[in-house]
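**Student:** Sequence first, then the predicted structure, then my questions.
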Amino acid sequence: MSTEHPSSAAPAPDVPQIDHEHADVSGGWLRAAVFGAMDGLVTNIGLIAGVGGAGVAAHTIALTGVAGLVAGAISMGLGEYASVRTANEQIEAEVAKERRELHRNPVAEADELAQRWIDRGISPDLARQIAQDLSRQPDEALRMHVREELGIDPDSKPSPWTAAISSFICFSIGALIPLLSYLLGSHSLWLALGIGGVGLFTAGALTARFTRRRWWSTGLRQLLLGAAAAGATYLIGDAIGVSAA
């Protein structure tokens, strides 16, 4: 008769670890930050290319860029705040409407929720049972109805202040990049546009960290879009400068 020591038993197979971590997609900062940085870059690259194409002095180009930075950053911050605040207020109004409906017609609302699940393939008995159980928990029932009927999570609304501050800061940083060479004493338009182009590519590549796309693809896309904007404003500035002369 042989006995095995517990330590000699075969090791348990490794259980694969599943990554369930997700990025925060509802906080409101990422969209505002990316949009702000890209808008700051493209806006000031376009401004610099336009006034530079008109043949104005380097001091005037720098002044135009600084004015564009300040005005654009304030506008972006206020716009993001108003936009997100308005969207949140609309969500709150719809949630309040759904709360009233649940209070007035709880049976009909439970049937409506069950029917949505039945349409998705859940068995009728199970769908109705879950809907009835939820109706006994008003807060959870409200959240579920809002998610199913409006497609939103009432507990995950973005912050208007987060969106505004992110947009303000990132626009300012983006708009500053093509101005750097002028602020440091250079008079070269093409150096400023080149630095702006590097900024566009870098900003686009950095977004790949959040979107999990190829960094060079997103960087090249932003560079081409910015180059198109700069080319258009340069040609307009050149035409106006020549005609005004």
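**Tutor:** Great, that's in hand. Residues are numbered from 1 along each chain as shown.
**Student:** From here on, just use CA atoms for contacts and neighbour counts.
**Tutor:** Noted.
**Student:** Give me the neighbour count for E149.
**Tutor:** Residues within reach of E149, counting by other Cα atoms under 10 Å, total 12.
**Student:** quick one: it from A87, how far?
**Tutor:** Distance, E149 to A87, by Cα to Cα, to the nearest Å: 17 Å.
**Student:** which secondary structure elements does whichever strand or helix holds N88 contact?
**Tutor:** Assigned by DSSP states H and E, N88 belongs to helix 58-104. For helix 58-104, the helices and strands in contact under the criterion 3 or more Cα pairs under 8 Å, 6 or more residues apart in numbering; DSSP states H and E are helix 29-53, helix 138-150, helix 160-176, helix 180-183.
**Student:** for the closest residue to A82 other than its chain neighbours, what are its contacts?
**Tutor:** Nearest non-adjacent residue to A82, counting by Cα to Cα, 6 or more residues apart in numbering: P160, 7.4 Å away. Counting by Cα atoms under 8 Å, 6 or more residues apart in numbering, P160 makes contact with 28, 80-85.
**Student:** Below is an additional structure, to be compared with the one above:
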Amino acid sequence: MLSHVERHLVERIGWLRAAVLGANDGIISTASLMVGVASASTSSDEVIVAGVAGLVAGAMSMAAGEYVSVSSQSDTERADLDRERRELELQPELELSELAKIYEGRGVEPALARTVAAQLMARDALAAHARDELGITDTATARPVQAALTSAATFSVGAVLPLLVALVTPAQWASSSIPAASLLFLAVLGAASAKAGGADVLKPTARVVFWGALAMATTGLVGALIGRAV
């Protein structure tokens, strides 16, 4: 008997979002910072120091931000599960009817919906209610540490790219070579993430390149203005 195992692209959303967000932010924020410094100074040392500082600060900020936000989501999920567990202990019949109503709302006949609900609750009542009532599944469960480490690591990978460009480029070219190379990196990242997510390549790539160019142009302009003023 042949078995049919389907792999859905939606299963990649969690790690793909964190990876793309981290790398994208790493490229844009670090490159923008370095362009701003390069526009205000002719010293390559200052540009590189700014890039390294941006990498470290950004990676820590991403890790802390992801950990705090995902931890809040995890706390909410845990509270909902605790409340559902108490309700299952105190009023199992009402919870059975509630689950059956959910299946009825999806088009299942009332008698069959109640049978399905009873069978699922007999196997694992909390898991059935977590999935179908609360929308909590294994693939969507909040994982704070994983999110923090992923964001920090991918941010660092993205931030290293413009930093490497600065290391091999003469100081007088930094204000043009860093944004040009960074936009190329962003385009590759946008296309790769769209491909991994099964989406159209052109729109996500154009979107990330546009916002990256805007961020670097704005920071470069501010850096040039400050450089003239001080």
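**Tutor:** Cool, the structure landed. On a predicted model such as this, the values are computed, not experimentally measured, just so you know.
**Student:** Drop the TM-score for these two in here.
**Tutor:** In this superposition the chains share a TM-score of 0.88, using TM-score structural alignment, normalised by the length of structure 2; 226 aligned residues with a Cα RMSD of 2.3 Å.
**Student:** what stretch of structure 2 lies opposite the helix holding N88 of structure 1 in the alignment?
**Tutor:** The aligned range for helix 58-104 of structure 1 in structure 2 is 44-90, by TM-score structural alignment.
**Student:** E104 of structure 2 versus the residue in structure 2 sticking out farthest from the centre, what's the distance?
**Tutor:** If you look at how far each residue of structure 2 sits from its centre, by Cα atoms, centre = their mean, the farthest one is A111, at 41.9 Å. The gap separating A111 of structure 2 from E104 of structure 2 is 9 Å, by Cα to Cα.
**Student:** and what of A153 of structure 2?
**Tutor:** Distance of A153 of structure 2 to E104 of structure 2, given as Cα to Cα: 45 Å.
**Student:** These two: which has the busier surroundings?
**Tutor:** A153 (20 against 16).
**Student:** Grab the nearest non-local neighbour of the equivalent of the more buried one over in structure 1.
**Tutor:** Using TM-score structural alignment to pair residues, one finds that A153 of structure 2 aligns to I169 in structure 1. Distances taken as Cα to Cα, 6+ apart place A73 nearest to I169 of structure 1, at 7.3 Å, with adjacent residues excluded.
**Student:** for that neighbour, what are its contacts?
**Tutor:** 40, 167-169, 171-172.
**Student:** Out of those, which comes closest to V66 of structure 1?
**Tutor:** V66 of structure 1 has its nearest neighbour among the contacts of A73 of structure 1 in S172, at 9.7 Å by Cα to Cα.
**Student:** my read: that closest one touches A37, true?
**Tutor:** Yes: S172 of structure 1 sits in contact with A37 when judged by Cα atoms under 8 Å, with a separation of 7.5 Å.
**Student:** Near H103 of structure 1, how many other residues are there?
**Tutor:** By the measure other Cα under 10 Å, the count of residues near H103 of structure 1 is 11.
**Student:** so who does the spatially most central residue of structure 1 touch?
**Tutor:** Nearest to the mean C-alpha position of structure 1, counting by Cα atoms, centre = their mean, stands R31 at 1.3 Å. For R31 of structure 1, no residue meets the contact criterion (Cα under 8 Å, 6+ apart).
**Student:** Many thanks, we can stop here.
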